[in-house]
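below are the sequence and a predicted model; questions follow.
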Amino acid sequence: MILNSDSSKPIYVQISEWLENEIISGNFNTDDKMYSQYQLAELFNINPATAAKGLNILAEEQILYKKRGLGMFVSEGARARILDKRKNETLKELVETLVIEAKRLSVSEADLIKMIQETSRRRSDDK
């Protein structure tokens, strides 16, 4: 992953989202030791404090937990928490934006649903 310094998202948020993706994809499982702030800093050529901030976001959300002197580890149920968060926040946001744009373009609800279904079918066929 390459961090986007031009993004409106702060680097530490991009770090936390990248770590979430690592958990979702199965690269880290329950009780696995997560990268340290120094490993992340070296990996992405960023300040360790920025990396720590990304890790702390996940600790606050109970996706990671700290073991004193040992580092951060993946919490039980972390993957499910991330998926739930993304469904309830990210997808709702995207749907809201999509519906607003469809109304601006005078696209009916039925046509919008049809477009979503066609895209879903196409994506299924690609796999």
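Cool, got the structure. Residues are numbered from 1 along each chain as shown.

from now on I want contacts and neighbour counts done on CA atoms only, so please keep to that.
Noted.

helices of this structure, start to end?
Along the chain, counting by DSSP state H, helices occupy 11-24, 37-44, 48-60, 78-85, 92-104, 109-126.

need those helices in JSON lines (columns: mean neighbour count and distance to residue 70).
Listed next are those as JSON lines, based on neighbours: other Cα atoms under 10 Å; distance: least, Cα to Cα, whole Å:
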{"stretch": "helix 11-24", "mean neighbour count": "19", "distance to residue 70": "18"}
{"stretch": "helix 37-44", "mean neighbour count": "16", "distance to residue 70": "12"}
{"stretch": "helix 48-60", "mean neighbour count": "19", "distance to residue 70": "14"}
{"stretch": "helix 78-85", "mean neighbour count": "17", "distance to residue 70": "19"}
{"stretch": "helix 92-104", "mean neighbour count": "12", "distance to residue 70": "37"}
{"stretch": "helix 109-126", "mean neighbour count": "11", "distance to residue 70": "42"}
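
and here is the other one:
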Amino acid sequence: MKFDFNSTKPLFQQVNDEIEAAILSGAFPEESQVPSTTEISKSFQINPATVLKGMNLLVDHDLLEKKRGIGMFVKTGAQAKVKTIRKDKFLHESVVTVVKQAQALGITEAELKELIERGYQQ
């Protein structure tokens, strides 16, 4: 995990994003235990409440589950959910912007598809 203490993105969101990325990559497989709040806070010198807030976002998104007295575990189906979340984010943050820019430049849908195909080839 990497955290940018100079970023404008809050640390709890960075915790959420890093664990989410680890779930997506398979570094934290489904049904496996993730590092505890204490482990993460000590390793990266982050306030435990901040780490917990980031982890609770993952619980709220149904990616992690708390097992009382044991710890936090990656839920079954979490990797697929992360992919869906990331695809939706990509659509809204990137694709929509590209399409608007293409329209402003007078690029047709067919031309844009051709440009994307060329991008894949590079």
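Good, I have the coordinates. Keep in mind that what you see is a predicted model, and the values were worked out from it rather than measured.

give me the TM-score for this pair.
TM-score of the superposed chains, computed with TM-score structural alignment, normalised by the length of the second structure, equals 0.86; 122 aligned residues with a Cα RMSD of 1.8 Å.

quick one on the thing from earlier: wait, which of the helices of the first structure is closest to residue 71 of the first structure?
Taking Cα to Cα, helix 37-44 is the member of the helices of the first structure nearest to residue 71 of the first structure, at 9.1 Å.

okay, which residue is most central for the first structure?
The centre of the first structure sits closest to residue 17, judged by Cα atoms, centre = their mean, with a distance of 3.6 Å.

that residue maps to what in the second structure?
Alignment note: residue 17 of the first structure maps to residue 17 in the second structure; criterion TM-score structural alignment.

next one: that match from residue 74 of the second structure, what distance?
Taking Cα to Cα, to the nearest Å as the measure, residue 17 of the second structure falls 14 Å from residue 74 of the second structure.

hmm, back to that, how close does the residue nearest to the centre of the first structure get to residue 118 of the first structure?
Counting by Cα to Cα - residue 17 of the first structure and residue 118 of the first structure are separated by 29 Å.

cool, and residue 28 of the first structure?
Residue 28 of the first structure is 34 Å from residue 118 of the first structure, by Cα to Cα.

do the same with residue 15 of the first structure
To residue 118 of the first structure, residue 15 of the first structure is 33 Å away according to Cα to Cα.

same thing with residue 46 of the first structure?
41 Å.

also residue 21 of the first structure?
Distance, residue 21 of the first structure to residue 118 of the first structure, using Cα to Cα: 26 Å.

and for residue 35 of the first structure?
From residue 35 of the first structure to residue 118 of the first structure the distance is 40 Å (Cα to Cα).

which one in the second structure is furthest away from the centre?
residue 106 (33.4 Å).

can you give me every residue that contacts it?
Applying Cα atoms under 8 Å, 6 or more residues apart in numbering to residue 106 of the second structure gives no contacts.

go on, the one 3 residues further on?
Under the criterion of Cα under 8 Å, 6+ apart, residue 109 of the second structure has no contact partners.
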